[in-house]
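*Asks:* Give me the fold of what follows.
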Amino acid sequence: MGLLMKYIYPLPAPIRARTRPMEVLAVGLSRSGTDSLRNALIQLGYDNTYHGWELAVQPSDNIAWTQLYLKKYFGSDDGKTNITTEDFDAVLGDSIAVTDAPAAMFAKDLIAAYPDAKVILNIRPDLDAWYASTTSTFCGNMVPRSHLLLSYFDAELFWFFHGFFTTLFRKFYHGSFEKNGKWVGEEHIAMVRGLIPKDRLLEWKVEDGWEPLCEFLEKDVPQTPFPKGNTTDDLGNRLAALHRTRLARAKRNAILVGASVVGLAAMTGVGALRIF
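*Replies:* You can find the predicted model right below:
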């Protein structure tokens, strides 16, 4: 993986420094109101709230999260697997709140790294509805097979698909969301509940709206409707628009590579005929 980062699919790593403390960790899994919650937190004054959408907008963030994944599961050069505050600040340093994946997948590590931050466990009470939404999004709209193939011909596409989907997402769900998504989701909720004292934890769902969220964060309740987030179709459409240029570039590169291989094969064939 290190060679891929450095030589084959290089992208400039994000350089961020913390100037304000991390205040809110929303560690519920994707498709649990994370986009609505992000919009609500921004409206409440948490002006830089990190969300998994950043992985699509800034593909180099996938490299940073992949590095955290490698340290967590395989250890650093000195054998340490604990992810430090400084490690997280390299990608989250300019954020004062965070929600959605991949942060939720590092919930335990984030809670340890930012012990003064308040923790929100955003949930979707209907497990079957959450599972269906996640399946149609992360196992459908966001990862079409044709895009996975083309991703090998563009660094930004490569890291979007393989940094998150085929590395972090697959590892978190023990190789298969379809097989393991429900029990992993339940286990995640139980783990967060067991980690955090009640005075630092808010268990919240979108239907709860502003009041419990504002009470927990000690903010005035806005006189506006609670913001709505992405539907599955909305997310698919936003990604299609975002990837249009990247896919065009990947197709061009694939054609160039294919033409080069054909040309090389033709030259090799001519040489072989001359030899024999």
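*Asks:* going forward, measure contacts between C-alpha atoms and count neighbours the same way
*Replies:* OK.
*Asks:* quick one, what contacts the nearest residue to T49 once chain neighbours are set aside?
*Replies:* The shortest distance from T49 to any non-neighbouring residue, by Cα to Cα, 6 or more residues apart in numbering, is to A97 (4.6 Å). Each residue near A97 by Cα atoms under 8 Å, 6 or more residues apart in numbering is listed here: M22, E23, V24, L25, A26, L41, Y46, N48, T49, Y50.
*Asks:* out of these, who has the most neighbours?
*Replies:* Of the contacts of A97, A26 is surrounded by the most neighbours, 30 neighbours in total, counting by other Cα atoms under 10 Å.
*Asks:* which helix of this structure spans the most residues?
*Replies:* helix 232-275 (DSSP state H).
*Asks:* which residues does L235 contact?
*Replies:* By Cα under 8 Å, 6+ apart, L235 lies in contact with T137.
*Asks:* could you measure it against L150, distance?
*Replies:* 20 Å (Cα to Cα, to the nearest Å).
*Asks:* and if you look at P197?
*Replies:* From P197 over to L150 the distance is 46 Å, taken as Cα to Cα.
*Asks:* List the residues that contact S136.
*Replies:* By Cα under 8 Å, 6+ apart, the residues touching S136 are T232.
*Asks:* Let me know the angle separating the helix or strand encompassing it from helix 232-275.
*Replies:* Using DSSP states H and E, the secondary-structure element containing S136 is helix 127-136. Interaxial angle, helix 127-136 versus helix 232-275 (axes from the mean of the first three to the mean of the last three Cα atoms, to 10 degrees): 30 degrees.
*Asks:* Would you tell me what the next helix or strand after helix 127-136 is?
*Replies:* Using DSSP H and E, the helix or strand that follows helix 127-136 in sequence is helix 145-150.
*Asks:* and S133, what is it in contact with?
*Replies:* By Cα under 8 Å, 6+ apart, the neighbours of S133 are R31, T232.
*Asks:* next one: R38
*Replies:* T49, Y50, H51, V98, T99.
*Asks:* Return the member of the residues you listed nearest to A155.
*Replies:* Closest to A155 out of those is H51 (21.3 Å), distances taken as Cα to Cα.
*Asks:* so where do the helices sit in the stretch 1-150 of the chain?
*Replies:* Here the stretch 1-150 of the chain has its helices, by DSSP state H, counting those that start in this stretch, at 2-3, 34-43, 54-57, 60-74, 85-92, 107-113, 127-136, 145-150.
*Asks:* want to put them side by side, so please do this one too:
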Amino acid sequence: MDKPKRNKPAKVLHLSMPRTGSVSMMAAYNILGLTTYHGFDFIVRPDDQVEWENAIDAKFYGKGRLFEREDFDALLGEFLSDFPMVWVMLNLLDPYVMRARPATLIVKMEYGMSNCSDRESFEINARETYRNHYEMVRRKVPKERLLEYKLGSAWDPLCGSGV
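*Replies:* The predicted structure follows:
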């Protein structure tokens, strides 16, 4: 079965790590007319959770085929995506809630990204995981296409970037 294709190019890739102001950025993107796919969407879309689990298993646990651009285009459609809420879930939610599928997938993804298998090693690896992620983004994104937005910088950096 053919996967649907994105019918308009993505204008923005939001590549920040969780708990770095993603709800505020989502609100700003929405004001600018960009449709966002946020962790809130992930929670209420159970079919997406299956696809995310396939992507997580392939990327971090060597199970299945790695997702390619077409797979993410089919999953995200016209959305601008980030994947927030992980630190809230890990630290604040009741352990019973953490057994729900969205929560377990987020923990699985975070443990894979942080190269760990329990909460203690996750907390130890968190800062290095963040630093490594941002270093990778800076290496891969051409400088003329990269905006490192600092919360509180108002609208100029976002609106002046051609969005």
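*Asks:* Where in structure 2 does stretch 262-271 of structure 1 align, residue-wise?
*Replies:* Under TM-score structural alignment, stretch 262-271 of structure 1 has no counterpart anywhere in structure 2.
*Asks:* residue in structure 1 matching L32 of structure 2?
*Replies:* Match for L32 of structure 2 (TM-score structural alignment): L44.
*Asks:* Name the SS class of the residue nearest to its match when sequence neighbours are not counted, please.
*Replies:* The shortest distance from L44 of structure 1 to any non-neighbouring residue, by Cα to Cα, 6+ apart, is to K219 (7.0 Å). Here K219 of structure 1 is coil, with the state taken from DSSP: H, G, I helix; E, B strand; the rest coil.
*Asks:* and K219 of structure 1, how many residues sit next to it?
*Replies:* By the criterion of other Cα under 10 Å, K219 of structure 1 has 13 neighbours.
*Asks:* okay but it is in contact with L41, surely?
*Replies:* No - with contact defined as Cα atoms under 8 Å, K219 of structure 1 does not reach L41; the gap is 10.3 Å.
*Asks:* Residue range in structure 1 corresponding to stretch 140-152 of structure 2, please.
*Replies:* Counting by TM-score structural alignment, stretch 140-152 of structure 2 falls onto residues 195-207 of structure 1.
*Asks:* quick one: that stretch to chain centroid distance?
*Replies:* 22 Å (Cα atoms, centre = their mean, to the nearest Å).
*Asks:* re earlier: for the contacts of R38 of structure 1, which ones persist in structure 2?
*Replies:* Compared against structure 2 with both residues aligned by TM-score structural alignment, their matches' Cα atoms under 8 Å, these retain T49, H51.
*Asks:* The contacts of R38 of structure 1 into CSV, with extra columns for distance to G163 of structure 1?
*Replies:* Formatted as CSV, these follow (distance: Cα to Cα, whole Å):
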residue, distance to G163 of structure 1
T49, 21
Y50, 17
H51, 16
V98, 19
T99, 18
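*Asks:* need the contact list for the counterpart of I106 of structure 2 in structure 1.
*Replies:* In structure 1, the residue paired with I106 of structure 2 is F164, using TM-score structural alignment. By Cα under 8 Å, 6+ apart, the contact set of F164 of structure 1 is N62, W65, T66, P102.
*Asks:* With adjacent residues omitted, what lies nearest to the third one?
*Replies:* For T66 of structure 1, the nearest residue in space outside its immediate sequence neighbours is G163; the separation is 5.8 Å by Cα to Cα, 6+ apart.
*Asks:* Would you agree that neighbour is in contact with S60?
*Replies:* No - counting by Cα under 8 Å, S60 is not a contact partner of G163 of structure 1; they are 9.3 Å apart.
*Asks:* What's the local residue count around the aligned residue in structure 1 for S16 of structure 2?
*Replies:* Structural alignment places S16 of structure 2 opposite G28 in structure 1 (criterion: TM-score structural alignment). Residues lying near G28 of structure 1 (other Cα under 10 Å) number 29.
*Asks:* Now for the residue nearest to G28 of structure 1 when sequence neighbours are not counted, how many residues are close by?
*Replies:* Once flanking residues are discounted, G28 of structure 1 sits nearest to N122: 4.6 Å by Cα to Cα, 6+ apart. N122 of structure 1: 24 surrounding residues under other Cα under 10 Å.
*Asks:* Tell me how far N122 of structure 1 lies from V27 of structure 1.
*Replies:* Separation of N122 of structure 1 from V27 of structure 1 (Cα to Cα) stands at 7 Å.
*Asks:* Likewise for A132 of structure 1?
*Replies:* According to Cα to Cα, A132 of structure 1 stands 20 Å off from V27 of structure 1.
*Asks:* quick one: which of the two has more around it?
*Replies:* Of the pair A132 of structure 1 and V27, V27 is the one with more neighbours under other Cα under 10 Å, namely 29 against 14.
*Asks:* Settle this for me: T81 of structure 1 is touching Y69, isn't it.
*Replies:* No - counting by Cα under 8 Å, T81 of structure 1 does not reach Y69; the two are 9.5 Å apart.
*Asks:* Overlap of the contact sets of those two?
*Replies:* What both T81 of structure 1 and Y69 touch, as defined by Cα under 8 Å, 6+ apart, is an empty set.
*Asks:* okay, these two: which has more neighbours?
*Replies:* Taking other Cα under 10 Å, T81 of structure 1 and Y69 do not tie; Y69 has more neighbours (22 against 16).
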